[in-house]
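# predicted model and sequence follow; I will ask about them next.
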Amino acid sequence: MDWWEWGAGAFEEAKRRDTPVLLSVGYAACHWCHVMAHESFEDEATAAYMNEHFVNIKVDREERPDVDAVYMAATTAMTGSGGWPMTVVLDHDGNPFFAGTYFPDMPRHGQPAFTQVLQALSEAWTQRRSEIGAVAENVRQHLAAISGTAGAAGDWRVDVAAAVETLAGEFDPMAGGFGGAPKFPPSMVLEFLRRTAFSASETDSSAPESDVSRRASHMLARTVAAMSGGGIYDQVGGGFARYTVDRGWVVPHFEKMLYDNAQLIGLYARLGTELGDRVARESADWMIRELGTAEGGFASALDADSEGVEGKFYVWTPAELVEALGAEDGAWAAEVFEVTDAGTFEEGASTLQLRHRPDDTERLEAVKARLLAAREERVRPARDDKVVAAWNGLALSGLVDAGVLLGEPRYVDAAVAAADLLWRVHVRGARLLRVSRDGAAGAHAGVLEDYGCVAGGFLSLVQATGDSAWLDRATALLDTALTHFRAEDGGFYDTADDAEALVTRPRDASDNASPGGTSAMVHALVTAHALTGEGRYRTAAEEALAATSNLMTKAPRFAGWSLAAAATMKDGPLEIAVVGPPGPDRDALALAARRKAGAVVVVADEAREDIPLLRSRTPVDGKAAAYVCRGFVCERPVTEVADLERAHT
C-alpha cells in the first residue's frame, strides 16, 4: 500500500490525478483493523487497485482525534453507526461522500467484498460526479449544523435525582453496568454515582439515606463487584480489558487500554473498601509494570492478539492449569476461577473469573503468582508504545489517588515521573503536543482533552506533593485552553482556533470511554479555582457545564464526568488545607480529608503563599489542623479526625 499521511499533500496529489481520497482510520489495539489490513491492505491485487484508483490516507485515531471525530460523525450520520476500522471516501476538499467500517475480503454476512465497494466507488467518481458532489455537500452541511448546535446551553445545576432515575432505567440488575452486550466499563458514570451515594452522609451524617443515594450506591456496588470478578478483569496480572462481548463481563475483547485503567485505578481506590483497595493496587502495579516506558511515561495499549489469535495470552484450559500448578492446585484453581472443560471462550478455553474469593487467601495469592509466572512464558501481545498526553494525564490522577489513599508513595513517584515527561517533551510554550514515542514528540497538536486531562493530572500532583510548580504549569495550560478553544457560548471546541482547518471544527461535549475535552476541562477548572481562588476558573467551568446541560439531562450515560463535576459543584467542592508537622496526626487528617468525595486537599507543614489555599493556614497549638471551606464559607479549624469527618460547612 502507498499510504499517505493526513495533510494537504495527499489532497493535492488526488486533485492532480483526479482520484478520490480513501481515508482509513484505526488504532494499534483494534482487532478488526488488523483483520482488514491483513485481508485487504496486504493483498497485492487489492492494494494495487487502491493505489491506482485512490489516494489512500492512513490515520491513527489516537494521534489525530480531531480527524477521527469529524469523519466518525459523518460515518454515523451516513450509516447510522460507527466504529473502527473506519473507511471514508472524500472529495478533493475533504468532504465525505461514502462511509463505512469493516469490509470483508469476500462477500460475507450480507456485506459486499471490499474490492466490490472500491470498484463501485471508482466508477461513481468517473461516471456520476454530480451525484457525488450533491451527497458530499449534504454531509458537509449536516456536519456544520452538528458543530453549530453542540453547545446549546442551559442551567449547569443538573437534577441529580432525575439523572439517577434515568440511569436506573438502563441499569442491568443481574450483571451490573448499563445496557446489554457489549459491555464497557462505565468509569465516569460510576464516579458520579459514588459522589451521589455519599453526598447525603457528607452534608448531614444524621439524615436517613435518601432513595436517590440508595439507588446510586446499589448500582455502584453491583457494577464494581461484577467487573472486578469477571473475565474483563485480569485475575492473574491486574488491569481491565476494554470491554466484554457479553452482558455478564465474562468474555472480553482482550486489548488493555491505558485510559480505561487509569480511570479505574482511581475509581477503585476512592471506594474505600477492601475490594477497591485490592483492585486498585493490582491494577496500578500492572500499569507501571506493563505500560511504563523507559522515559517515565505510559504506553497507550496492549493488543488483544498474540500469535495471531485473540486472547491466547490470557485464557486457560483445565489441563493448562494442572500443567502450571500440579494436579491438586490445578483442580482447585479451576474451581475458583470457573475454568471448565466446556470453556467460556474458544476451543474449550476459559477466561478467569473470581466471583467469590476463597477463604484461603494465602493459597489464592500463591496460585495467582505461579500462574502469572507461567503466563510470562507465553508469547506476549504487542504493545503500542506511543505516549498520548491526555491518557497520561488520566494516569497521573489515577496513580495519585491510589498512592495517597492506599499509602503507596511509589505510585505518586510514578506519576511525578510521567508528569516530568509530559512537561519536558509534550509542552512547548504552554502549548501541548498530542503524542510522543521514545522521548521524542510528534508533530500533532494537542486537542482539548489533552489540555483538560494533563492540567487535571498536574493539579492532582499539587495535592499529593505540595509542589507549587505543578500548579503554575496546570494554570498555564488552562489559560491556553481558555484562549484558544473556548466557544462563543462558553463551551469548548475540541481543536484550537489556530489548528488545521477540517471540513468542520469538531465539538463534542459527550464522554466516551475516556472523558471528553469539555468535562475534563470542567474538572480541572474547578480544582484550579479551589487551589487558587481565581473566580474566572469557576465561571468558565459553570459556563462550559451549562453548554452540556441537555446532554446531562437526556443521556447521562454519555455525560458521566460532567455529572460528577455538577454533583460536586452544586455546593462545593470542599476545599481542605491540612497544615502541621509531619507525622501520624497529620497523615490521619489528610486521609480523612481525601476520603471526602470530590474534595480538593492540599497538605503542608505551615502556611504558604505559593499555593493560595494554604495562605494564613497555620497549625493550632502546634498540632496539625484541617481548614475546611465550601462555597466561600469556612469552618473553624479542627485537629481531630472525628471532627473533620463531621465537617461539611
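Thanks, I have it. Quantities reported herein were computed from a predicted structural model and do not represent experimental measurements. Numbering: from 1, shown residues only.
# can we go C-alpha only for contacts and neighbour counts from here?
Fine.
# can you list the buried residues in stretch 322-341?
Within stretch 322-341, the residues that count as buried by 16 or more other C-alpha atoms under 10 Å are 322, 324-325, 329-334, 336-340.
# quick check, nearest of these to residue 374?
Residue 374 lies nearest to residue 324 out of the buried residues of stretch 322-341, by C-alpha to C-alpha, at 6.2 Å.
# which strand or helix spans that closest one?
helix 318-325 (DSSP states H and E).
# need the residues that contact that helix.
Applying C-alpha atoms under 8 Å, 6 or more residues apart in numbering, the contact partners of helix 318-325 are 328-331, 333-334, 339-341, 367, 370-371, 374.
# narrow those to those in helices?
Members of those lying in helices (criterion: DSSP state H): 328, 329, 330, 331, 333, 334, 367, 370, 371, 374.
# what residues are up against residue 127?
No contacts exist for residue 127 under C-alpha under 8 Å, 6+ apart.
# can you pull the contacts of the residue sitting nearest the centre point of the chain?
The chain has residue 514 as the residue nearest its centroid, 2.6 Å off, counting by C-alpha atoms, centre = their mean. Contacts of residue 514 were listed using C-alpha under 8 Å, 6+ apart, and they are 188, 259, 260, 263.
# now with 7 Å, please.
259, 260 (C-alpha atoms under 7 Å, 6 or more residues apart in numbering).
# cool, and residue 574?
599, 600, 628, 629, 630.
# take those and write them to TSV, including neighbour count.
Conversion of these to TSV gives the following (neighbours: other C-alpha atoms under 10 Å):
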residue	neighbour count
599	19
600	25
628	24
629	22
630	18
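# which of these fall within helices?
Going by DSSP H, the helices hold none of the contacts of residue 574.
# give me the buried positions along the longest helix seen in the chain.
Criterion DSSP H: the longest helix present in the chain is helix 129-149. Within helix 129-149, the residues that qualify as buried are 132, 133, 136, 139, 140, 142, 143, 146, 147, counting by 16+ other C-alpha under 10 Å.
# same question for stretch 89-101.
Within stretch 89-101, the residues that qualify as buried are 89, 90, 91, 92, 94, 95, 96, 97, 98, 99, 100, 101, counting by 16+ other C-alpha under 10 Å.
# what's the answer for stretch 179-191, then?
179, 180, 182, 183, 184, 185, 186, 187, 188, 189, 190, 191.
# report how many residues lie close to the nearest residue to the second one once chain neighbours are set aside.
When the adjacent residues along the chain are set aside, residue 180 lies closest to residue 247, with 5.2 Å between them (C-alpha to C-alpha, 6 or more residues apart in numbering). Around residue 247 there are 20 other residues, counting by other C-alpha atoms under 10 Å.
# from residue 176, how far out is residue 247?
9 Å (C-alpha to C-alpha, to the nearest Å).
# second structure follows, compare the two:
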Amino acid sequence: MIALTARPNRLIHEASPYLQQHAHNPVDWYPWGSEALERARKEDKPIFLSIGYSSCHWCHVMERESFADPEIAAVMNQHFVCIKVDREERPDLDDIYQTICQMVTRSGGWPLSVWLTPDQKPFYVGTYFPPTERYGRPGFRQVLMALVRAWREKRSEVEQVAAQWADGIARSDALDVVTGDLPDRQLITDAARAFAARIDPRHGGFGGAPKFPNTFALELMLRHWKASGDGLYLKLVTLTLRKMAEGGIYDQLGGGFHRYSVDERWAVPHFEKMLYDNAVLPLLYIAAWQAAAEPRFRRVAEETLDYVIREMTHPDGGFYSATDADSEGEEGRFFVWDRQEIVAVLGSDLGELICRHYGVTDRGNFEHSGKTVLHIAEPPEALAQALNLPLQEVEARLAEGRRRLLEAREKRVPPFRDEKVLTAWNGLMISAMARAGRSLRRREYTDAARRAADFLLSHLADGRGGLLRRYKDGQAGIPGYLEDYACLAAGLIDLYEATFEERYLNEAIRLTEETLRRFYDGSGSFYLTQSGSEPLIHRPRDLMDASVPAGSAVAAMNLLRLQPYRGDDRFRTTAEEAFRRHRDLMSRAPGGTATMLQALDFYLSSPTEVTLVGGAPEAWLEALGRRYEPNLVLTRVDAPRDDAPIWAGKAAVGGAPTAYVCRNFACSPPATTWEELAQYLGS
C-alpha cells in the first residue's frame, strides 16, 4: 500500500521544487546540513543520500515506488539518516558522489543513491533501485536490509571500503603540473579528427542510442573547419544539426530541445527540457547559420529562444530551470499526438497534410501507444512535389497547421516547471540571448538578456562582492560555485558586445577577478567550490564538460576575452597556466574537455579585435552578425581612451564612424566603410 503522510517532513521548508516533491513522503527526510550530519554522528547511523532533480523521470519513479511506501520508509527511518539533495543546487555533492558511482559501477546517473558513514564517506552506491528485484537490479528493500546487516555485523569491512573509496575520490581529479611549452594546434586537430570519426554518417550525432547533442564537441569541429578550411567538418556539423532539427528531440510545434534522444535517429526524446540545452544549442545553430548560410539554422535558433522567452522567463527577468518529462503521470503525454486528434483539430485535408509532414501514422512511434512524437517525415519541398502544389502554398498551410496544433496543445495539462533561477544556467542563457540579439539584429533577445542580467546582479548578489547560486520565490541562497561566476561573467561579456554598455563589461571583469580569488589554485586549475566553503570529504575541481561547459574552461575563455581591457598580462598568463596544466587531460579526454580546447583555439588563433569609434553603424553590425567569427572581440568607444589597451590611440576619422581591426598586437588602418572593414577582416 502506498500512502502520503498527513504531516510533511522537513523538506517542506526547502526552496528546491525537487525537495518539495518529497516533502510528503513518509521518509524522515533531511536536507543536507549540520542537523542531519550531527544526528548520524550522535546515533552512529549510516546516511542514505539520495540525489536527483525535479525533471528527472526515474527520480519520480523511485519516489512513487519506494519513498512513498510506508513499509520501505519505516526501514529507512529506523536504520538510516535519510538526506535528499537537489543536484542542481548542490553540484559539489553531486560531483563527489557521482564520481564515486562511476568509478565503482562504471556508470552513473540520477536518481543517485549513496550510503555513507557518519563522516560522509561512501560505502555503497547505485542509481535507480526498483522496490523489488527486477530489470536485473536488486530491490531497494533488499539493498536496505543487506546494508543494515553489513553495518551491524561487518562494520570494519564497511569502513575499510569507505576509506578506500574516499581515497579514490581524493585522487580522481588530481592533475600533474605540466611545465614547458604550451599545447599547440595539433591537440585541437587530433580532437576534431577523433570527433569526426565518431559521427554517425546517416543520422549525425555521436554513436548510437541514446544520443545526446554533444554541443561542445560540435562547436570545436566548427572552429576547426574555420581554422583548417577542411569542409568535412562543416559537413558533419551541419548534417547533425539538420537531423536534430528534423527529429523529435526538437519540439516541432513550440520550439526548444528536449534533453536527449532514446534512439539513434533523434526521433523519440526523453521529454524534459533543460534551460542549459536551450542556451547552448541556439548558439551552435547561429554559428552554423553564419558558416553555412542555411536559413533553417537561424529559424531553429529563433524558435528556441522564442520558446524560452514565452515559457521559461521569470516576470522580473530571470530564466527558469527546466520542465518535466511527465505530465498527468505519463512521460511525454503533453507532446505526443495520434491521427484522430490532429484531424479533429485541423479537419481532414489539413490534418492529413500535417500527418504526412510530421510522420503521424496509426501505428505511432512512441512506446506502442499509437501516439507519435512529431518529426519531419516529408519536408515541404517533397510534399509540394508529391501534391503538385506551389511550395509557398504548402509552407503556408503547414504554418497554419502548426499554429492551430500549438493552440490546442496549450489546453493540455502542461509538464511541471521548475521555477528556480540558477545563476550559472542564467549566465548561459544571457550569452545566448545577447549573442543572438547581436548576430540576428533581434532587439527582443538583447532586451531579454539585459533584463536577466539586471535581475541576477540585483537578486543573486550576496552583498559581499560574491554571488549566490539559486533564487526561488523571493529567496536567494547557496554560495555560488565556479560555474556561477564564470558563466555569468561570460554572459556579461556577450551582453556588453551586444549593447556596448560598459557596466556589463566592468562587472564581468570584477567577477573574473573574484573567480581567481575564490576558486583558482595558483597553478592553472580551478576548484568547483570557493575557498573557505563547507568542508566535505573532497574539494572537487571543475574540469570536465558535462551538460554544461566546465567552469574552468569558461573561466579560461573569460580571461582571454577580457585580456585586451587589461593593462597587465595577468589574465593571459593565467589562461596559459591553465592550458599547460590541462594539456595531458585535453589529449587523453577531448570529449570531456571540448570547451577548454575551444579556449585554446581562441588563444592560438590570435583573436580578432574590432574596435568601433564614434559610432556603430547598423549596416556594419548586421554584416558582422552574418560572419562566423568565433574569436571576435568587439568593442566601442566614442574617442581614444587610455584606460584599456584595446581603446588606446583609436580615433574617429573626420568625425565619421571608424573601425580598427587588430590581431597579434598589430592593427589595421582605420576603416570608414564596410568594404574596408570587410577587407581587413579577411575572407
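It's in. Note that the structure is predicted; figures quoted are calculated from it, not measured.
# give me the TM-score for this pair.
TM-score for the superposed chains, counting by TM-score structural alignment, normalised by the length of the first structure: 0.94, backed by 636 aligned residues with a C-alpha RMSD of 1.8 Å.
# circling back to that earlier point, what's the matching range in the second structure for the longest helix of the first structure?
Aligned using TM-score structural alignment, helix 129-149 of the first structure spans residues 155-175 in the second structure.
# with stretch 332-344 of the first structure instead?
Under TM-score structural alignment, the match for stretch 332-344 of the first structure is residues 353-365.
# end to end, how far does the matching stretch reach?
Termini of stretch 353-365 of the second structure sit 18 Å apart (C-alpha to C-alpha).
# ok, the residue nearest to residue 180 of the first structure touching residue 181?
Yes - if you go by C-alpha atoms under 7 Å, residue 247 of the first structure and residue 181 touch, sitting 4.5 Å apart.
# need the overlap of contacts for these two.
Common neighbours of residue 247 of the first structure and residue 181 (C-alpha under 7 Å, 6+ apart) do not exist.
# so how far is residue 417 of the first structure from residue 156 of the first structure?
36 Å.
# who has more neighbours, those two?
Counted by other C-alpha under 10 Å, residue 156 of the first structure and residue 417 do not tie: residue 156 has more neighbours, with 23 against 15.
# SS state for that one?
With DSSP: H, G, I helix; E, B strand; the rest coil as the basis, residue 156 of the first structure sits in coil.
# which residues sit in contact with it?
Counting by C-alpha under 7 Å, 6+ apart, residue 156 of the first structure has contacts 542, 545, 546, 549, 566.
# with residue 524 of the second structure instead?
Counting by C-alpha under 7 Å, 6+ apart, residue 524 of the second structure has contacts 574, 577, 578, 581.
# which non-adjacent residue is nearest it?
Residue 524 of the second structure's closest residue in space is residue 578 (C-alpha to C-alpha, 6+ apart), at 3.9 Å.
# show me what that neighbour aligns to in the first structure.
Match for residue 578 of the second structure (TM-score structural alignment): residue 544.
# name the helices or strands packed onto whichever helix or strand that match is part of?
If you go by DSSP H and E, residue 544 of the first structure is part of helix 535-546. If you count contacts as 3 or more C-alpha pairs under 7 Å, 6 or more residues apart in numbering; DSSP states H and E, helix 535-546 of the first structure packs onto helix 517-532.
# and the angle from the helix it packs on to helix 535-546?
150 degrees (axes from the mean of the first three to the mean of the last three C-alpha atoms, to 10 degrees).
# distance of the closest residue to residue 122 of the first structure other than its chain neighbours relative to residue 132 of the first structure?
Distances taken as C-alpha to C-alpha, 6+ apart put residue 53 closest to residue 122 of the first structure, at 6.5 Å, once the chain neighbours are dropped. According to C-alpha to C-alpha, residue 53 of the first structure stands 16 Å off from residue 132 of the first structure.
# kindly report the same for residue 1 of the first structure.
Counting by C-alpha to C-alpha, the gap from residue 1 of the first structure to residue 132 of the first structure is 25 Å.
# ditto for residue 173 of the first structure
48 Å.
# and the gap between residue 382 of the first structure and residue 33 of the first structure?
On the measure of C-alpha to C-alpha, residue 382 of the first structure and residue 33 of the first structure end up 14 Å apart.
# so the two - more neighbours on which side?
More crowded of residue 382 of the first structure and residue 33, by other C-alpha under 10 Å: residue 33, with 20 against 16.
# sec struct for the more buried one, please.
helix.
# which position in the first structure aligns with residue 110 of the second structure?
That one, residue 110 of the second structure, aligns with residue 84 by TM-score structural alignment.
# how many residues are close by that match?
Residues near residue 84 of the first structure, counting by other C-alpha under 10 Å: 19.
# that one and residue 99 touch, don't they?
No - counting by C-alpha under 7 Å, residue 84 of the first structure sits too far from residue 99 to count as a contact (11.5 Å).
# aligned to residue 318 of the second structure, what sits in the first structure?
In the first structure, residue 318 of the second structure lands on residue 297 (TM-score structural alignment).
# please identify the buried residues of stretch 327-339 of the second structure?
327, 331, 332, 333, 334, 335, 336, 337, 338, 339.
# which residue ranges of the stretch 101-250 of the second structure form strands?
Ranges of strands within the stretch 101-250 of the second structure are 112-116, 122-126, based on DSSP state E, counting those that start in this stretch.
# do the same with the stretch 551-683 of the second structure
608-613, 632-637, 658-663, 666-667.
# now for the contacts of helix 318-325 of the first structure: which two are most distant?
341 and 370 (21.3 Å).
# how far off centre is stretch 145-156 of the first structure?
23 Å (C-alpha atoms, centre = their mean, to the nearest Å).
# next: stretch 48-63 of the first structure.
Stretch 48-63 of the first structure has its C-alpha centroid displaced from the chain centroid by 28 Å (C-alpha atoms, centre = their mean).
# what range in the second structure does that stretch sit on?
Counting by TM-score structural alignment, stretch 48-63 of the first structure sits on residues 74-89 of the second structure.
# give me the residues contacting that stretch.
Residues contacting stretch 74-89 of the second structure (C-alpha under 7 Å, 6+ apart): 16, 18-19, 27-32, 36, 40, 45-53, 94, 148, 470.
# residue in the second structure paired with residue 93 of the first structure?
Match for residue 93 of the first structure (TM-score structural alignment): residue 119.
# so how far is residue 42 of the second structure from its match?
With distances taken as C-alpha to C-alpha, residue 119 of the second structure is found 11 Å from residue 42 of the second structure.
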